[in-house]
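Colleague: got a predicted model here, sequence first, then my questions.
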Amino acid sequence: MDTIVIIIIAVTCIISYLALNDMRMFEKYKFNVGAILHRKEYFRLLTAGFLHADFMHLLLNMYVLYMFYPPIMAAFGVVGFLIIYIASILLGNLFSLLIYKNQSWYSAIGASGGVAGIIFASVSLNPVFSKIGIIFIPFLSIPGYIFGLLYFGYSVYSMLKPRSNDNVGHAAHLGGAFFGLIYTVIIYPEDAIHNMFYLLIMSLPLIYLAYEIFVRKRIG
């Protein structure tokens, strides 16, 4: 594994662990609409990406990051990988801020936006052969675009279900995925266009989410 990925996973695990055992730290650095808009605490747009709701949430995000990062590193290098990951976290949380701007109480945490950006960039480059093993059953694997479909499908379901308030940044997936896709299209347009069918399949839950947000005005 590349050193930078080890560092990101290690730092995320350490910060998440510390915050889970220190509620004041958790509250200070999580994504919160009121704190960002009224107190101008814009640092939360980034720091929320290093906090997690519990150890399973942390494990899932770091495992997915670990499985999908190699094509990104091979195609974009360390700088490109960092751009996609960090910018996807920021854009994902900015999108959440846009959606929930009228709900000052809304809070969320998680590296979901960054992970979504990495998934979309990876599948844009190699949708079929970018596979992910099932946790604890490494000899079973599914194509990356199928995993992306399930991953985003679950996130959209969790976001839209009644009384959903698990503090996980499901909305950030849409902004993060958008950045990962757009960045790859700009750098490798032919690959992204060639794999558009797989990207469309993986995007179905996010397209539905966009419909619920912008057409039905169900959220916000």
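Modeller: Here it is on my side, so go on. Numbers count the residues shown, from 1 in each chain.

Colleague: every contact and neighbour count from this point should use C-alpha atoms.
Modeller: Noted.

Colleague: by contact count, what packs against the host helix or strand of Ile89?
Modeller: Per DSSP states H and E, Ile89 falls inside helix 55-99. Under the contact definition 3 or more Cα pairs under 8 Å, 6 or more residues apart in numbering; DSSP states H and E, helix 55-99 sits against helix 3-20, helix 44-47, helix 112-125, strand 131-134, helix 172-187.

Colleague: here comes the other one, which I'd like you to weigh against the first:
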Amino acid sequence: MITLAIIAITCIVSFMALNNGRLMNDLILWPPAIARNREYHRLVTYGLVHADFNHLLFNMLTLFFFGRAVEGFYTANLGALGFALFYIGALVVSILPTYLKNRGNPNYRSLGASGAVSAVLFAFILRAPWSSIIVLVVPMPAIIYAVLYVAYSVYMDRRGQGNVNHSAHLWGAAFGVAFTLLMQPSVLSHFLEQLAQPRF
């Protein structure tokens, strides 16, 4: 239910912001607003707004499929709001390096839930590395996708071109893995056992 609530809230706020420039400006990650005006809420609310419908759809579909698969793990370890805490933590951690790098840049803005969604996706991969996932209609093992995803994100982040925040994707993925292992260290041994038994 937490996953569905996050999706519902994100969709509602995103649609409102796409039709209300002032709301978008109040929620988007704009570093000077945090550094100068202490608008710390932007470290979370940037994940509630998206650039367009396709951006929103991709993130929410991914969250729908993988969030429901891992929500029970966080509920069992942290209580009823465990997954919500994980998701909010992922939003903050995934964007912090970007904020610190651009805190003096008045021209920089970032938005979208991709960092937190990456955390959810990698938490799933850590627990089920050989599960089949669909990438652009092509099925592949989750662990293979993870390797390709990280390699691509590192490459694109170093290039520094385009409007996609690849740094947030990487930090979100790292948070998803680290937080999951912190909650239940035995997941690591399970992951390694699964890796040793490949299933294609």
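Modeller: Here it is on my side, so go on. Here the structure is a predicted model, which means the values were calculated and not measured.

Colleague: TM-score of the superposed pair?
Modeller: Taking TM-score structural alignment, normalised by the length of structure 2 as the basis, the two superposed chains have a TM-score of 0.82; 191 aligned residues with a Cα RMSD of 2.5 Å.

Colleague: just how off-centre is the helix holding Ile89 of structure 1 within its chain?
Modeller: Mean-position distance between helix 55-99 of structure 1 and its chain equals 6 Å (Cα atoms, centre = their mean, to the nearest Å).

Colleague: swap in stretch 105-113 of structure 2?
Modeller: Using Cα atoms, centre = their mean, the distance from the centre of stretch 105-113 of structure 2 to the centre of the chain it belongs to is 16 Å.

Colleague: same question for stretch 127-137 of structure 1.
Modeller: What separates the centre of stretch 127-137 of structure 1 from the centre of its chain is 17 Å, taken as Cα atoms, centre = their mean.

Colleague: relative to Val168 of structure 1, how far out is Ala48 of structure 1?
Modeller: According to Cα to Cα, to the nearest Å, Ala48 of structure 1 and Val168 of structure 1 sit 10 Å apart.

Colleague: neighbour-wise, which of those two wins?
Modeller: For the pair Ala48 of structure 1 and Val168, the greater number of neighbours falls to Ala48 (28 against 24), based on other Cα atoms under 10 Å.

Colleague: now the counterpart of the more buried one in structure 2: closest residue in space, sequence neighbours ignored.
Modeller: Matched across to structure 2, Ala48 of structure 1 falls on Tyr46, judged by TM-score structural alignment. Computed as Cα to Cα, 6 or more residues apart in numbering, the closest residue to Tyr46 of structure 2 that is not its neighbour in sequence is Ile28, at 4.4 Å.

Colleague: which one in structure 1 is aligned with the one you found?
Modeller: Structural alignment (TM-score structural alignment) places Ile28 of structure 2 against Lys30 in structure 1.

Colleague: give me the number of residues near the equivalent of Gly176 of structure 2 over in structure 1?
Modeller: Matched by TM-score structural alignment, Gly176 of structure 2 corresponds to Gly180 in structure 1. Gly180 of structure 1 has 28 neighbouring residues, counting by other Cα under 10 Å.

Colleague: got a list of what the residue nearest the centre of structure 2 touches?
Modeller: When structure 2 is reduced to its mean C-alpha position, the closest residue under Cα atoms, centre = their mean turns out to be Ala116, at 1.9 Å. Contacts for Ala116 of structure 2 (Cα atoms under 8 Å, 6 or more residues apart in numbering) come out as 47, 87-88, 90-91, 94, 169, 172-173.

Colleague: can those residues go into TSV with extra columns for neighbour count and distance to Leu126 of structure 2?
Modeller: As requested, those are arranged in TSV below (neighbours: other Cα atoms under 10 Å; distance: Cα to Cα, whole Å):
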residue	neighbour count	distance to Leu126 of structure 2
Gly47	26	23
Tyr87	25	16
Ile88	16	19
Ala90	28	16
Leu91	29	19
Ser94	30	18
His169	25	16
Gly172	30	14
Ala173	26	10
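
Colleague: a markdown table please, covering those and showing distance to Val147 of structure 2.
Modeller: Output for these, formatted as a markdown table (distance: Cα to Cα, whole Å):
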| residue | distance to Val147 of structure 2 |
| --- | --- |
| Gly47 | 25 |
| Tyr87 | 22 |
| Ile88 | 25 |
| Ala90 | 20 |
| Leu91 | 22 |
| Ser94 | 18 |
| His169 | 13 |
| Gly172 | 15 |
| Ala173 | 11 |
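
Colleague: what does stretch 91-98 of structure 1 contact?
Modeller: Under the criterion Cα under 8 Å, 6+ apart, residues 31, 33, 45-46, 113-114, 169, 171-177, 179 lie in contact with stretch 91-98 of structure 1.

Colleague: mean per-residue distance, it to structure 2?
Modeller: Mean deviation of stretch 91-98 of structure 1 from its aligned counterpart in structure 2 after superposition (mean Cα distance after the TM-score superposition for structure 1): 1.5 Å.

Colleague: in that stretch, what's buried?
Modeller: By neighbour count, and taking 16 or more other Cα atoms under 10 Å as the criterion, the buried residues in stretch 91-98 of structure 1 are 91-97.

Colleague: just give the closest residue to the alignment partner in structure 1 of Leu56 of structure 2, not the sequence neighbours.
Modeller: Leu56 of structure 2 is assigned Leu58 in structure 1 as its aligned equivalent, the criterion being TM-score structural alignment. Spatial nearest neighbour of Leu58 of structure 1, excluding adjacent residues (Cα to Cα, 6+ apart): His52 at 5.6 Å.
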